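Q: the following block contains a protein sequence and its predicted model.
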Amino acid sequence: MAATRACQFLVGSSVMSTSGNSGRDRGVSLSQRMAMSTEQISSAAATTTTSFVEKGMSSEKKKQRRKEENELISNVYWNLDEMTEENRKKLKDYFEECKDLIRSDGGPPRWFSPLECASHTADSPLLLFLPGIDGTGLGLIRHHHKLGKIFDMWCLHIPVKDRTSFADLVKLVERTVRSECERSPDRPIYLVGESLGGCIALDVAARNPDIDLVLMLANPATSFNRSQLQSLIPLLELMPDQLLLNLPYMLNLVSGDPLRMALENVVKRLLPLQTVGVLSSQDLLGMPQVLADMLPRETLLWKLQLLKSASASANSHLHAVKVQAMILCSGKDQLLPSQEEAQRLRSMLPKSAIRLFEESGHFLFLEDDVDLVTTIKCSRFYRRGKYLDYVSDYIPPTPYEFMKICESNRWVIAATSPVMLSTLEDGKVVRGLAGIPSEGPVLYVGYHMLLGFELAPMVIQFLMERNILVRGIAHPMMFFRLREGNMLDLAAFDTFRLMGAVPVSGPNFYKLLSSKSHVLLYPGGMREALHRKGEEYKLFWPERSEFVRMASRFGAKIVPFGVVGEDDVGELVFDYNDQMRIPSLRSFIKELTEESVQLRTDANGEVSNQDVHLPGVLPKLPGRFYYYFGKPIETEGRKQELRDREKSQELYLHVKSEVERCMAYLKEKREKDPYRNLLPRLLYRATHGFTAEVPTFEL
């Protein structure tokens, strides 16, 4: 796959009740909703999630339930229980359940596991959610359902009247981490910390360098000493209770507008701006009281002092944090300078990465357009063992995620009106993908268009028409960097990872074929995708066969394919050769190339030229894309035969010639397509409907 911005084709819960709008579970007591923690966590924790659900079940029913859960997670793509935007928890559910939780509050800090997080598998990693200033532990309520499928999830609840010090909170979490590490030493533990919780997570990581922790820090309060919140402490200490009713009023004082205590300020200062439109007037009226109950004056003063000590402690221990960390920062955080702080933390934490949410406020996880699970999947931050396995740890996109991908590429597909042809077993060429094998392993080997233009329509069509997820072998620059510099941010390639791409390597190739996957391979690699002027439709394959013997080892079917149409959508006007003539650009290309892993360093000829650059392309009025998948080539039963170097090379050259034949066929046939140009296609759809399939040449 091409490693440039232009080839980025894919953009991409409740503790108490199953529905925040109903009251059918309101009678459940607090003790039923929460698992024991603090000193008794080690024995009780193992069954916190399933204990409520399986209570009273027979052993056979329990086995059946666990079997169903395993089937659910293994087939998560077509899971009918997938959350949609319509039934996803809303902000008002958070306030409603906070109200219910506060009413039954009391006792020391403790863990609880949301009831709707009971569908994870036995090998799911543990996720500990460490709350922010609210302390309820419900901050991930909008994500419980999806998180519960892939994590064993516990949430820390800090009661309103609790006055546990920061050091003791760290010790509480540390005891849990050590206990769970002893119980499952090969399973990573995720610490998701929001604001105050981010400081707790950092301190725990610093104190336990030998434990496999993964940190996810959402607007961590390590920047408290540079925030406007500091000025609240002396105000709270000096002014009487009747003037300082709750947090919204205090934030008004800080902002220099103490007279605006209306609901508008409550929403704008505390809540995500985009959620206002979905809340009724009754919902708005109840929020100030819930906030006041959650953070009364004494509690607010205590929490601010807690933030101060938390920030100081975490900052003093940053040098000792060596674990993997993701920093989630909001671009419009009005409480903390989170964006600047993320950059500072990134420079100090050696294994960290940043995810920026430009339009979000401080309470990131309550935002409508923030999906923590999708973020984890896109960034390949999910693993079940000590090391990330790109094949076995992969979780396919959910229907909602795939829908968003399709939406982001809707106009590309509409503009290019892809024509896809495949070959049946009897050699007949048909329109569509009927000739594609259903069962894997299948290896698709073909031509890589300039900048990977062909990827979006192809991968989307495979999933829509045949329910086949094609997993690409991609350049390592889409997954990691040798050093920071001028390369595109890794977030630019999020959707490649979401759709199952893996870094090119022998072990990854082996695992994909052994798991009977449908694998997409471009032998021409970056050199082919970043070709020069006049090189369109030219293959840049290595002289030696690279995939034949591996495919034969697993009896994989090899499907050669050709793609044409790049010359109908753009014209290459400023290529690699042009750029290398300019000293400044030559130096820039060298710097970019040094930031990424070099491939085929032992190869000869043009295929070894893997310099990273961005060609200049002049867009044209969009033409049409044509795909032709040749007849599958069987390798089943040829393992011994293809061990012979000559036989292997012979098949390799045959596959290459088939790819060239497919492209020659398409270049000839597209000349007879009356709908090759954009205007005829627009006229056809104007009369037959936007979603109508546009005809093409006769087969």
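A: Thanks, I have it. Residues are numbered from 1 along each chain as shown.
Q: only C-alpha atoms from now on, for both contacts and neighbour counts.
A: Fine.
Q: strands of the stretch 251-400 of the chain, residue ranges please.
A: For the stretch 251-400 of the chain, the strands defined by DSSP state E, counting those that start in this stretch occupy 324-330, 352-357.
Q: for those, which one ends up most surrounded?
A: Per-stretch averages of neighbours, counted by mean count of other Cα atoms under 10 Å, single out strand 324-330 among the strands of the stretch 251-400 of the chain, with a mean of 24.
Q: which residues touch it?
A: When contacts are defined by Cα atoms under 8 Å, 6 or more residues apart in numbering, strand 324-330 is touched by residues 213-219, 338-339, 342, 346, 349, 351-362, 364.
Q: in PyMOL, how would I select just the buried ones from those?
A: Here is the PyMOL command that picks out the buried ones among the contacts of strand 324-330, judged by 16 or more other Cα atoms under 10 Å:
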select buried, resi 213+214+215+216+217+218+219+338+339+342+346+349+352+353+354+355+357+360+361+362+364
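Q: dropping in the other structure now:
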Amino acid sequence: MAVTGVSFFPATLSPVIRRDFTPSVGKFSKSNPISFRRLAVSTEQTQTQTPTPTTTATPTPTPTRRLSEKSEELGEAGVAASDDEVEQNGRVLKEYFERSKELISRSDGGPPRWFTPLECGPPLKNSPLLLFLPGILGVGLGLIKNHRRIGKIFETWCLHIPVMDRTPFTDLVKLVEKTIRSENNRSPNRPIYLVGESFGGCLALAVAASNPDIDLVLILANPATSISRSQLQPLMTLLEFIPDQLPFNPPNMLSLMTGQPLRTAIESVVKGLPLQQTVGELSQDLDAISSYLSVLADILPRETLRWKLQMLKSGSAFSNSRLHAVKAQTLILCSGRDQLLPSQEEGERLCHALPKCVIRKFNNRGHFLFLEDGIDLVTIIKGASFYRRGKYLDYVSDYMLPTPTEFKNVVEDNKWIGTFTSPVMLSTLEDGKIVRGLAGIPSEGPVLLVGYHMLLGIELVPLVANIFRERNILVRGIAHPMMFVKKDNTREMLPDVSQFDTFRMMGAVPVSASNLFKLLSSKSHVLLYPGGMREALHRKGEEYKLLWPEQSEFVRMAARFGAKIIPFGAVGEDDISEVVFDYDDLMKIPYFKNQIEKLTSEAGNIRTDTTGEVANQDVHLPGILPKFPGRFYYYFGKPIETEGMKQELKDRDKAHELYLQVKSEVGRCLAYLKEKRESDPYRNLLSRLIYQTTQGFTSEIPTFKL
């Protein structure tokens, strides 16, 4: 493991960070004591002026289209695709305790101070500031697994509270307030993120309540505002009565940080690891972990533990009494197996109490969420659409490409779609030749892909995933606003917004003329369904019927930027399902009619200015009968050029003529696929399984002759 370190300075200083970019030295070796030095300690006095850091400026992130142009795009995309792995649990715990030991040995009795981990590196230009507020341990290394990734997109400061420090909660609030006010004065247009873990969640809420005029974004992981209902209550009482002369060991919080060993062993066996190997590795991990119990005892001696538990109690009461004053945008992360706090219950309570709050639940995680395997803070922030560099979120300029790991996880979570439907992708070259694959999709944007929306949009994942995998092109989908926000802070009927995190991470943006304008102006590849929800929630007998607005859309916007319009069709929904109970049937039953009206009210109608059948955007779930799986087919037609047509298409009639041409081409693509699939010998799932059994499950399955 490469040697890493931190820049360390008192919080009472002017809160301008001083970095030490000393190169890392080799791997850890007892014969090389220099390589073990990981901290650059600042000993300046309070009155000393800390110099402003000088870092290499990197280009402002812009919406990125292609992942293959790494040298250019890593500077623009936000998160480097080649550096997206977070540390795994075994290594990170060792690192956590080694770094904690060094911080303890180098720090004094106070005051609390900020430090920046050296592995964070210089962030992108105009990155927001992230202040990490630690939990009860107070070390400030709770984000150690995520330092490299958050350091790419945030200017990151972590708060360290020395073991012997006795700063009261209200003074900690003032300390953080002084920092955010100073930074807000220095950069008034950038948001300040407060990431609070456990006790740090109380601190973040208290600071936000006192500073409603500052643009703060709160990310709270298992906030300790529920300490009054915690299992720590008996411990608080016990500490009050144990005489100082009696020996006392701190509670074994280490087991809470590492999770249940039995669960780890079971999961390893399920993954196919030999039992002997699993037991051996588990034993080694436990032996290594036990060697750091002394470090935990150093972090939490009895007097410190007693002080911190009292701080938790007062901090919880303080922040709970001021929840009504919190106006900041808030993301709550809560664990389902938190053995210290009732975190999921508390998360729900806070989410209802705070006006701009959303929640993400992690049912199988423990209290120390950020130290657990598979938890990537950057991915969570991206999925929740919580990353912005200005006062308002810009879905185009603030967007960051999915990293290879994030894309792999998306594919894994949805691999059943590809397994059952074996998608066939066809495209058209410039000379009109139809080929298998996606070579006909232009590499350079702006490109507008316009097509037919299958039932429930089930064609989306294979479409976006295959273009990304085969061509390294990310297609930005124009989506319904209900996938992004809660309307009036209520969402009783609609699915939870968290269910759409994957779509947002893969580039979906809310439908609006301004977002389409920004995407095309940035030369993106954009996915558009003129039929929208009405087409995706079609009635019985409407399979492959184009339900487009009567008036022309999108063509003049495309011509303004010279975008290539690619009409496409997708068929196969009738091979996997059949609508047996549609909207018309549901509206005849009073109960379902009432439910549809509530759903539609929550979602909102985005086509109030449209006439015709497509204007009916009522949200409902049709009754669907599954079928023995067939196959999906996609056909991308020949690109329609709009370059040089900007003036010509100002004429409404000519714009409408091009609009009808695109619609006709989409219909032609659908007709072509419906006809050709009849001659596909592998249209049936059984025939495809037989082929893969003989040829290998990674082999490409043939289709009809082109």
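A: Thanks, I have the structure now. These numbers come from a predicted model, not from an experiment.
Q: okay, the strands of the stretch 251-400 of structure 1 in JSON lines with distance to D162 of structure 1 next?
A: Formatted as JSON lines, the strands of the stretch 251-400 of structure 1 follow (distance: least, Cα to Cα, whole Å):
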{"stretch": "strand 324-330", "distance to D162 of structure 1": "28"}
{"stretch": "strand 352-357", "distance to D162 of structure 1": "32"}
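Q: corresponding residues in structure 2 for the longest helix along structure 1?
A: Ranked by number of residues, the top helix in structure 1 under DSSP state H is helix 645-669. On structure 2, the counterpart of helix 645-669 of structure 1 by TM-score structural alignment is residues 652-676.
Q: buried ones in that stretch?
A: For stretch 652-676 of structure 2, by 16+ other Cα under 10 Å, it's 655-656, 658-660, 662-663, 665-670, 673-674.
Q: may I ask which two of these are separated the most?
A: Farthest pair in the buried residues of stretch 652-676 of structure 2 (Cα to Cα) is A655 and K674. Separation: 29.1 Å.
Q: L216 of structure 2 matches what in structure 1?
A: Taking TM-score structural alignment, L216 of structure 2 has L213 as its aligned residue in structure 1.
Q: same deal with V571 of structure 2?
A: Under the alignment (TM-score structural alignment), V571 of structure 2 pairs with V564 in structure 1.
Q: and G142 of structure 2, what element?
A: Using DSSP states H and E, G142 of structure 2 sits in no helix or strand.
Q: what do we get in structure 1 for it?
A: G142 of structure 2 maps onto G139 in structure 1, with residues paired by TM-score structural alignment.
Q: got the contact list for its match?
A: Residues in contact with G139 of structure 1 (Cα under 8 Å, 6+ apart) are Y94, P131, G132, F365, L366.
Q: how about 10 Å then?
A: The contact partners of G139 of structure 1, by Cα atoms under 10 Å, 6 or more residues apart in numbering, come to Y94, C98, F129, L130, P131, G132, C155, E194, F363, L364, F365, L366.
Q: by neighbours, which of those wins?
A: Counting neighbours by other Cα atoms under 10 Å, L130 leads the contacts of G139 of structure 1 with 31 neighbours.
Q: isn't that one right up against A201?
A: Yes: using Cα atoms under 10 Å, L130 of structure 1 is in contact with A201, at 7.6 Å.
Q: what is in contact with the two at once?
A: The contact sets of L130 of structure 1 and A201 overlap at V173, L191, V192, G193, E194, L217 (Cα under 10 Å, 6+ apart).
Q: once you drop chain neighbours, what's closest to the first one?
A: Excluding its sequence neighbours, the residue lying closest to V173 of structure 1 (Cα to Cα, 6 or more residues apart in numbering) is V204, at 7.3 Å.
Q: ok so that neighbour is a helix residue?
A: Yes: assignment of V204 of structure 1 by DSSP: H, G, I helix; E, B strand; the rest coil places it within a helix.
Q: that one -> structure 2?
A: Aligned by TM-score structural alignment, V204 of structure 1 pairs with V207 of structure 2.
Q: correct me, but its match touches K174?
A: Yes: if you go by Cα under 10 Å, V207 of structure 2 and K174 touch, sitting 7.9 Å apart.
Q: so between the two, which is more surrounded?
A: Using other Cα under 10 Å as the criterion, V207 of structure 2 and K174 rank with V207 on top: 25 against 14.
Q: what's near enough to touch that one?
A: Here V207 of structure 2 is in contact with 170, 172-178, 180, 194, 201, 216, 319, 322, 326 (Cα under 10 Å, 6+ apart).
Q: mind checking which of those residues are buried?
A: Using 16+ other Cα under 10 Å as the burial test, these include L172, V173, L175, V176, E177, K178, I180, L194, G201, L216, S319, V326 as buried.
Q: for the stretch 401-550 of structure 2, what spans make up the strands?
A: For the stretch 401-550 of structure 2, the strands defined by DSSP E, counting those that start in this stretch cover 424-428, 434-436, 447-451, 475-479, 509-510, 525-528.
Q: for these, give me JSON lines that also has mean neighbour count.
A: Shown next, in JSON lines, are those (neighbours: other Cα atoms under 10 Å):
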{"stretch": "strand 424-428", "mean neighbour count": "21"}
{"stretch": "strand 434-436", "mean neighbour count": "17"}
{"stretch": "strand 447-451", "mean neighbour count": "25"}
{"stretch": "strand 475-479", "mean neighbour count": "23"}
{"stretch": "strand 509-510", "mean neighbour count": "22"}
{"stretch": "strand 525-528", "mean neighbour count": "24"}
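Q: can you tell me what A312 of structure 1 aligns to in structure 2?
A: In structure 2, A312 of structure 1 lands on A317 (TM-score structural alignment).
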